[in-house]
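*Asks:* this one's structure only:
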């Protein structure tokens, strides 16, 4: 079935003009542009094959060129969209819809998700914190022990997660999607004084003064820099 869909794509006419499928975009005035979240993942197939199947890749922060119609059709065909997400999400600008990125960062993270680097996302020392606080930024939505307990939480994400009336429901049944995972376990008391290679950057971003970290965490990762040793 997948092969049939991919082959049929080769005969779909390409589309130009303004963006019509608003997935992974953001509004600027009356226009929409592709967000960084549209391309912050890797294609499942080779980039060369994705180029053949889906044409030119989308460009971030632009609104003058729509996705190639082979990505999902125009209007959107659910089967084509599903195939694009599972084969060439970066090429078609659908990274935000892949399982690894299709959730929300915590509303009050212990470290600003906007300041998280790729090195931090890949760091073992930060893994437990970022899995719970910044999973969307790091592509960790489908990892960790925190999961949604109701099906379809991400299908109506903008409604369920942002509705005040559904806040109790979201906290109970849509923890992962809506960013309500429990905080990471605190470091054990009496942990030794550590100096992480990223301390200079963390300290500049308020790590030492942050109330979201315990003193044990601060001592473990940046004890000397925070004046705790």
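*Replies:* Thanks, I have it. Nothing here was measured: the structure is a model prediction, and the numbers come from that model.

*Asks:* can we go C-alpha only for contacts and neighbour counts from here?
*Replies:* Noted.

*Asks:* helix/strand/coil for residue 32?
*Replies:* What DSSP: H, G, I helix; E, B strand; the rest coil gives for residue 32 is strand.

*Asks:* for it, what are its contacts?
*Replies:* 19, 22, 25-26, 63 (C-alpha atoms under 8 Å, 6 or more residues apart in numbering).

*Asks:* Residue 70 too?
*Replies:* Neighbouring residues of residue 70 by C-alpha under 8 Å, 6+ apart: 9-10, 12-14, 53-55, 80.

*Asks:* For the most centrally placed residue in the chain, give me its contacts.
*Replies:* In the chain, the residue lying closest to the centroid (C-alpha atoms, centre = their mean) is residue 136, at 2.6 Å. Residues counted as contacts of residue 136 (C-alpha under 8 Å, 6+ apart) are 100-105.

*Asks:* can you do 7 Å?
*Replies:* Residue 136 is in contact with 101-105, counting by C-alpha atoms under 7 Å, 6 or more residues apart in numbering.

*Asks:* if we can go back for a sec, could you dump the contacts of residue 32 into a markdown table with secondary structure and distance to residue 170 added?
*Replies:* Formatted as a markdown table, the contacts of residue 32 follow (DSSP: H, G, I helix; E, B strand; the rest coil; distance: C-alpha to C-alpha, whole Å):
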| residue | secondary structure | distance to residue 170 |
| --- | --- | --- |
| 19 | coil | 31 |
| 22 | coil | 24 |
| 25 | strand | 24 |
| 26 | strand | 24 |
| 63 | coil | 33 |
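
*Asks:* List buried members of those by neighbour count.
*Replies:* 19, 25-26, 63 (16 or more other C-alpha atoms under 10 Å).

*Asks:* in the protein, which spans are strands?
*Replies:* Using DSSP state E, the strands of the chain run over 25-28, 31-34.

*Asks:* Adding distance to residue 75, write those strands out as JSON lines.
*Replies:* Formatted as JSON lines, the strands of the chain follow (distance: least, C-alpha to C-alpha, whole Å):
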{"stretch": "strand 25-28", "distance to residue 75": "17"}
{"stretch": "strand 31-34", "distance to residue 75": "17"}
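
*Asks:* put this beside the first:
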């Protein structure tokens, strides 16, 4: 472990423009800058530990931040000193798993690494962190732009209030049922099931299903297209009747 730390500290970094690995960046017309999702997550390790493991140079230099072009710490992705340096997949994977925020790799961590809906009802690139936490936006974002808020692999089933899981006793509390049914669907298991969402001319009684009209149905289904009530049965049937099991 001490050898690993010594190795990491020995790798030089730079405060120049982003080079080597442009993931989680966007081009603003003059330079590549970090996207909103580059640092939207939390580090698995403490920020102090990540800042020590992945230092910037000179000491105290800027870390990745949305809209800026300060180079990410070099040892987030390589052990080479050439510019641009080749990406070392093992080093990058370790950085994503441990210190994704410090290295500007949040968009490549599992909760943020999935396709958004092909035809979302909003601009996924413009979604802010405050919207990700807003009860009025979360369920809509989960169905349309899950990668923007770290809602991948939820199937569109999310808590509208982010701290529901802090006290799961509310799931069975008398007088709280209207609240949890609306705001704590994932924690309390109140999301509409695929079967329920597809009832009425749907389900296992069909002998055959209409062929999907879109090649993206598998991905959409994983993002909640077949179960989230944001979409109508008519929309599911028009695009993904077979995948969603709609007669």
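*Replies:* Okay, I see it. Everything numeric in this text was worked out from a predicted model, so none of it was measured.

*Asks:* Do you know the score for how well these two fit?
*Replies:* Here the TM-score for the pair of chains, by TM-score structural alignment, normalised by the length of structure 1, is 0.58; 165 aligned residues with a C-alpha RMSD of 3.5 Å.

*Asks:* Put together JSON lines for the contacts of residue 32 of structure 1, with distance to residue 157 of structure 1 on each row.
*Replies:* As requested, these are exported to JSON lines (distance: C-alpha to C-alpha, whole Å):
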{"residue": "19", "distance to residue 157 of structure 1": "21"}
{"residue": "22", "distance to residue 157 of structure 1": "14"}
{"residue": "25", "distance to residue 157 of structure 1": "15"}
{"residue": "26", "distance to residue 157 of structure 1": "15"}
{"residue": "63", "distance to residue 157 of structure 1": "24"}
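
*Asks:* Of these, which is the nearest to residue 201 of structure 1?
*Replies:* residue 26 (28.6 Å; C-alpha to C-alpha).

*Asks:* ok, that closest one touching residue 34?
*Replies:* Yes: in this structure, residue 26 of structure 1 is within contact of residue 34 by C-alpha atoms under 7 Å, at 6.5 Å.

*Asks:* So how do I select the buried members of the contacts of residue 70 of structure 1 in PyMOL?
*Replies:* Per 16+ other C-alpha under 10 Å, the buried members of the contacts of residue 70 of structure 1 correspond to this PyMOL selection:
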select buried, resi 9+12+14+53+54+55+80
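
*Asks:* could you dump the contacts of residue 70 of structure 1 to CSV with distance to residue 116 of structure 1?
*Replies:* Output for the contacts of residue 70 of structure 1, formatted as CSV (distance: C-alpha to C-alpha, whole Å):
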residue, distance to residue 116 of structure 1
9, 37
10, 39
12, 39
13, 39
14, 36
53, 33
54, 31
55, 32
80, 33
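
*Asks:* Which of the contacts of residue 70 of structure 1 are retained in structure 2?
*Replies:* Compared against structure 2 with both residues aligned by TM-score structural alignment, their matches' C-alpha atoms under 8 Å, the contacts of residue 70 of structure 1 retain 9, 12-14, 54, 80.

*Asks:* Quick one: the helices in structure 1, in order.
*Replies:* Assigned by DSSP state H, structure 1 shows helices spanning 2-9, 47-54, 78-87, 89-92, 118-121, 124-133, 135-138, 157-160, 167-173, 175-178, 199-204, 215-222.

*Asks:* of those helices, which approaches residue 40 of structure 1 most closely?
*Replies:* Nearest to residue 40 of structure 1 among the helices of structure 1 is helix 89-92; the distance by C-alpha to C-alpha comes to 7.1 Å.

*Asks:* and that closest one, which stretch of structure 2?
*Replies:* Helix 89-92 of structure 1 lines up with residues 100-103 of structure 2 when matched by TM-score structural alignment.

*Asks:* Aligned against structure 2, show me the partner of the residue nearest to the centre of structure 1.
*Replies:* That one, residue 136 of structure 1, aligns with residue 147 by TM-score structural alignment.

*Asks:* And its match, how far from residue 24 of structure 2?
*Replies:* 12 Å (C-alpha to C-alpha, to the nearest Å).

*Asks:* Redo the buried ones among the contacts of residue 32 of structure 1 as CSV? Include distance to residue 132 of structure 1.
*Replies:* Formatted as CSV, those follow (distance: C-alpha to C-alpha, whole Å):
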residue, distance to residue 132 of structure 1
19, 33
25, 24
26, 24
63, 33
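
*Asks:* Residue 50 of structure 2: what's it in contact with?
*Replies:* 99, 102.

*Asks:* Tell me which residue of structure 1 matches up with it.
*Replies:* Residue 50 of structure 2 maps onto residue 50 in structure 1, by TM-score structural alignment.

*Asks:* What's the local residue count around residue 114 of structure 1?
*Replies:* 8 (other C-alpha atoms under 10 Å).

*Asks:* Roughly how far does it sit from residue 55 of structure 1?
*Replies:* 31 Å.

*Asks:* Equivalent analysis for residue 100 of structure 1, please.
*Replies:* Residue 100 of structure 1 is 24 Å from residue 55 of structure 1, by C-alpha to C-alpha.

*Asks:* circling back to that earlier point, pick the one among the buried ones among the contacts of residue 32 of structure 1 closest to residue 38 of structure 1.
*Replies:* For those, the nearest to residue 38 of structure 1 is residue 25 (7.2 Å; C-alpha to C-alpha).

*Asks:* just checking, the closest one touches residue 39?
*Replies:* No: between residue 25 of structure 1 and residue 39 there is no contact under C-alpha under 7 Å: 10.7 Å.

*Asks:* residues near residue 30 of structure 1, how many?
*Replies:* 5.

*Asks:* nope, residue 140 of structure 2 is what I meant
*Replies:* Neighbours around residue 140 of structure 2, by other C-alpha under 10 Å: 21.

*Asks:* same deal with residue 185 of structure 1?
*Replies:* Neighbours of residue 185 of structure 1 (other C-alpha under 10 Å): 9.

*Asks:* Residue in structure 2 paired with it?
*Replies:* Mapped onto structure 2 by TM-score structural alignment, residue 185 of structure 1 lines up with residue 229.

*Asks:* how close does residue 102 of structure 1 get to residue 94 of structure 1?
*Replies:* From residue 102 of structure 1 to residue 94 of structure 1 the distance is 10 Å (C-alpha to C-alpha).
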